[in-house]
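> what follows is a predicted protein model with its sequence.
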Amino acid sequence: MMQVLNSSTLDPVVLELGQRFVDAGFELSLVGGPVRDLFLGRQSPDLDFTSNATPDEILSVVKGWSDAVWEIGRAFGTIGLRKAGFIIEVTTYRAEAYDPDSRKPEVAFGDSLEADLRRRDFTMNAMALRLPTLELVDPYGGIKDLHAGVLRTPGRAEDSFSDDPLRMMRAARFVAQLGVALHPEVEGAMIQMAERIQIISAERVRDELIKLICAPQARLGVDILVSTGLADQVLPEVSALRLETDEHHRHKDVYQHSLQVLEQAAALESGPDGPVPGPDFVLRFAALMHDVGKPATRRFEAAGGVSFRHHDVVGAKLTAKRMKALRFDNDTIKAVARLVELHMRFYGYGEAGWTDSAVRRYVADAGELLERLHRLTRSDVTTRNQRKAERLAFAYDDLESRITELAAQEELAAIRPDLDGAQIMSLLGIRPGPQVGQAYKYLLNERMEDGPLGEAEAERRLRLWWVEHQPVDQADNTKAMESGNEH
């Protein structure tokens, strides 16, 4: 039975473009995610269309109508354009054929909308709206699956994932984004074919992982990656968190704890005008990875307990290594690894309290990551012991309060020595080189320990330090100069 949507649900740009193609003698349909999102009541930022027009014919139709055009996807039958703030892609009907050993599809143009829909990843993305009539084309039951909350492929799941193994990660991402469940055939195919993800480029895997981690229910998506074996291929450090336990050496389930920390960290993100606007990949990924050093550092103690000494440092290295393998940029790698490295630092405060200098170091070490570190540290409390949870929360409230007080007094976020490099060189009579850096580090340490010193006190301490640390030949010259000045 034909189903037609109300035109009021679509922007006029969609109908205008459809009419232009029909007037030129071609078919045009809105397809994929934008159609799915219409039924979910969501706004899709991009618009994807499919047509029986070739790339040259598409260019002819949109000439003079679009605000801008680009042909970077022309070899795959795709013409991109911008109109009234929308990013639009129009792709010629396709019938792809994949080389089993290749990362890229071999593209062949098709002549049927139904055949084009069959090659798409999941039934809920294999729906189309013919334009400008708004007739719904749903040959594979996408609406039914969407209402049932089930993720299913138009054809055999094994064929779909063999054609493009990245669809397996996309399945986990849709679970995280839409809260749907995997059809048993889809889940079985993912388990059976997980190793095939290895033929996909690290960059494509990375991009899907970012979307998954930033999804509303990231915990569900990560759990799918682990349960199907995909994480063994792309995030083995997370799979390894499922540590075996026994009745003699009990400890918290590190894997479930990490998923809970991820969930809690996402809940602590701020609004768009806050210090950590969500979704924040750096915070969320650090939350997921914060304990990945535990499997390598686990030790069974004689008294029956379990220790994970230095798992923060080991975890930071493992995290950086994995992110490099996934081709993340250096800034993101450094940020996530640094949070992992620092996530245990607070517990010393909770146990014994800190001096002002220790608070300054905490702020200085966190740097621009301080607000994320606050949230990561709070998220790391998953104990069921209410009294312990309240004690830790109170301690961190106290630490944040002290940071605020010190920051108001000393501008902690921009701690610098009381003398800069030029002043150090002038005072000591030295040229740029390692000695300037050593002197600067000494003054910074004094600043951390005792707060603002003032230039006069900083100069006094620097002169004393210089007598002990300058090279022998310079020390002799200094003494000779001082002796000459006395006479």
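Here it is on my side, so go on.

> rest of the way, CA atoms for contacts and neighbours
Fine.

> run through who's touching the helix or strand containing E158.
Per DSSP states H and E: E158 is located in helix 157-163. Around helix 157-163, the neighbours that count as contacts under Cα atoms under 8 Å, 6 or more residues apart in numbering are 97-100, 105, 119, 121, 153, 167-168, 185-186, 189-190, 193, 196.

> give the contact list for P45.
Contact partners of P45, counting by Cα under 8 Å, 6+ apart, are F86, I87.

> gap between it and F122?
P45 sits 20 Å away from F122, going by Cα to Cα, to the nearest Å.

> below is an additional structure, to be compared with the one above:
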Amino acid sequence: MPNPTSDELELQRRALAVLTELAPSAIELGAMFRAAGHELSLVGGPVRDAFLGRASNDLDFATSATPDQTLALLSAWGDAHWDIGKEFGTIGAKRFGGRAGRPEGDVVVEVTTYRSDAYDHVTRKPVVAFGDSLEGDLSRRDFTVNAMAVRVPDLVFVDPHGGLGDLAAKVLRTPIEPERSFDDDPLRMMRAARFAAQLGFTVEDGTFQAARGMADRIEIVSAERVRDELDKLLLSGNPRAGLEVLVASGLADHVLPELPALRLEIDEHHRHKDVYEHTLTVLEQAIDLETGPEGAVPAPDLVLRLAALLHDVGKPATRRFEAGGGVSFHHHEVVGAKQTAKRLKALRYDKDTIKAVSRLVELHLRFHGYGDGAWTDSAVRRYVTDAGPLLERLHRLTRADCTTRNRRKARRLSEAYDDLERRIERLRGEEELARIRPDLDGQQIMEVLGVGPGPVVGQAYRFLMELRMDRGSIGADAAREELLAWWAAQS
């Protein structure tokens, strides 16, 4: 590079350290392609990450070879190969490490023929057209920091769009006019938000303004692709930065409208906090409460993060200004749980994730009031049983939901939740809370009442479950007496 800045020189130093230790198998692959008369270059994320000092054994390459020529070369190079992306010019292969002459770990590569895609601008699906140069291939990539390449095996750096300078400045900019880039593939706008979260980069103003003006184009992208980008954003080190880009650009209005809707207008009396800012803070605090791999909620936890992000989405629909000067959001947890399930279903999340996240939203207020009055052991049992396998996440969501600046209030809430957790542990020592069952099972209920299978058995079971919650285990004999008394009252 002519006249590199000190930041660019530091990036080059890092990249050199990573690239010179690049898997020997990948260097060998470059030599194989050259011997066959083809170009091969490391491209995209692996190059960007090398300049950031990060190495990877999952490598993306671009080549002048046709897919069939690539397949033949990878078949000879790898221990396994696949051609599932052949229609788009991509062939994959894997080489196992740990063998003689292969001291590095497993190496996974994907090699794609130079591309010069055109888009139909209706479905964002590219009309695949193969290109004839590395520079042309790089121009079709999403951002300049991902439009750098290293030719192998010689390790020659190629940067036609100034990606290294943008990487040093921590800026996201498109290689071509942003309007054209986003019109070709609107999902790139979501990627800008994701990279802001993952890399801590800012979006260059022209690129950002193009996204603002074209945000509605995201609607042609499939819900599954949008969801995948949202997941990567939420599972990053700084989701807040990415979410702020989504909201400020208007993209969230189309993919997650419940989030910008939280920017409730604050009335002149400031009778409630900024729910949008509160939500982002709750998300950050929930992330801080995630655990290591051996802990109860290993980081990063998508269910907890989604629940923190969506826990207050019912507030806009339930806000009421009271006559006495207050403001209420009665039953916003119930309304929010329904909205959460609807949104996650629209984004094509799986049923288990939808069920877990919406249940956490529904339960997130259950604790409030614990410090104001004495919960009975029955109430503690219900709390644990209703949370079920989500209890550890509920602990963290409830604690994260405290964003008050009043230190006394924050300390009181924390101490109250500490007390609740101690009571849960005490009751756990006395009985298996997670496996609470009535003192009589379904078969015994039918025998006591002299009935066969049917709705009445379920009603009786629920009665005994309520009894179990209220009084703890009373034994089979006492449960029979209570059941018979209940049955007599029903009759």
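Received, thanks. Only a predicted model underlies this, so the values are computations on that prediction, with no experimental measurement involved.

> coming back round to it: once aligned to structure 2, how far is the helix holding E158 of structure 1 on average?
By mean Cα distance after the TM-score superposition for structure 1, the fitted helix 157-163 of structure 1 averages 0.7 Å away from its aligned residues in structure 2.

> buried stuff in that helix?
Residues A157, E158, S160, F161, S162, D163 are the ones in helix 157-163 of structure 1 that count as buried (16 or more other Cα atoms under 10 Å).

> one more: stretch 147-158 of structure 2?
A147, M148, A149, V150, R151, V152, P153, L155, F157, V158.

> matching residues in structure 1 for that stretch?
Residues 126-137 of structure 1 are where stretch 147-158 of structure 2 aligns, with TM-score structural alignment as the criterion.

> what does stretch 440-458 of structure 2 give?
Counting by TM-score structural alignment, stretch 440-458 of structure 2 falls onto residues 419-437 of structure 1.

> what's in contact with the matching stretch?
So stretch 419-437 of structure 1 is in contact with A439, Y440, L443, E455, A458, E459, R463, W466, going by Cα under 8 Å, 6+ apart.

> mind running it again at 10 Å?
Applying Cα atoms under 10 Å, 6 or more residues apart in numbering, the contact partners of stretch 419-437 of structure 1 are 439-444, 453-456, 458-459, 462-463, 466, 469-471, 474, 478.

> swap in stretch 205-214 of structure 2?
So stretch 205-214 of structure 2 is contacted by 143, 171-174, 177-183, 186, 188-190, 192-193, 202-203, 215, 217-218, 245-251 (Cα under 10 Å, 6+ apart).

> filter those to the buried ones?
By 16+ other Cα under 10 Å, the contacts of stretch 205-214 of structure 2 give 143, 171-174, 178-179, 181-183, 186, 188-190, 192-193, 202-203, 215, 217-218, 245-247, 249-251 as buried.

> what's the counterpart of I199 of structure 1 in structure 2?
So I199 of structure 1 corresponds to I220, using TM-score structural alignment.

> kindly apply the preceding question to V238 of structure 1 instead.
Aligned partner of V238 of structure 1 by TM-score structural alignment: L259.

> how about the strands in structure 2?
In structure 2, the strands defined using DSSP state E lie at 40-43, 58-63, 80-82, 90-95, 107-113, 118-119, 126-127, 149-151, 156-158, 171-172, 202-203, 320-321, 327-328.

> which of the ones you listed sits most buried?
Counting by mean count of other Cα atoms under 10 Å, strand 40-43 has the highest mean neighbour count of the strands of structure 2, with a mean of 26.

> about what we covered before: tell me which residues touch the match of V238 of structure 1, please.
Counted by Cα under 10 Å, 6+ apart, L259 of structure 2 has contacts 243-244, 246-247, 252-253, 275-276, 279-280, 309-310, 312-313.

> rewinding a little: and the match of stretch 440-458 of structure 2, how far from the chain's centre?
With Cα atoms, centre = their mean, to the nearest Å as the basis, stretch 419-437 of structure 1 stands 41 Å off its chain's centre.

> can you give me the buried ones in that stretch?
For stretch 419-437 of structure 1, the neighbour count (16+ other Cα under 10 Å) marks L419, I424, M425, L428, Q435, V436 as buried.

> swap in stretch 305-317 of structure 1?
For stretch 305-317 of structure 1, using 16+ other Cα under 10 Å, the buried residues are V306, H311, D312, V313, V314, G315, A316, K317.

> separation between the closest residue to the first one other than its chain neighbours and I210 of structure 1?
The shortest distance from V306 of structure 1 to any non-neighbouring residue, by Cα to Cα, 6 or more residues apart in numbering, is to F300 (4.7 Å). Using Cα to Cα, one obtains 35 Å as the distance from F300 of structure 1 to I210 of structure 1.
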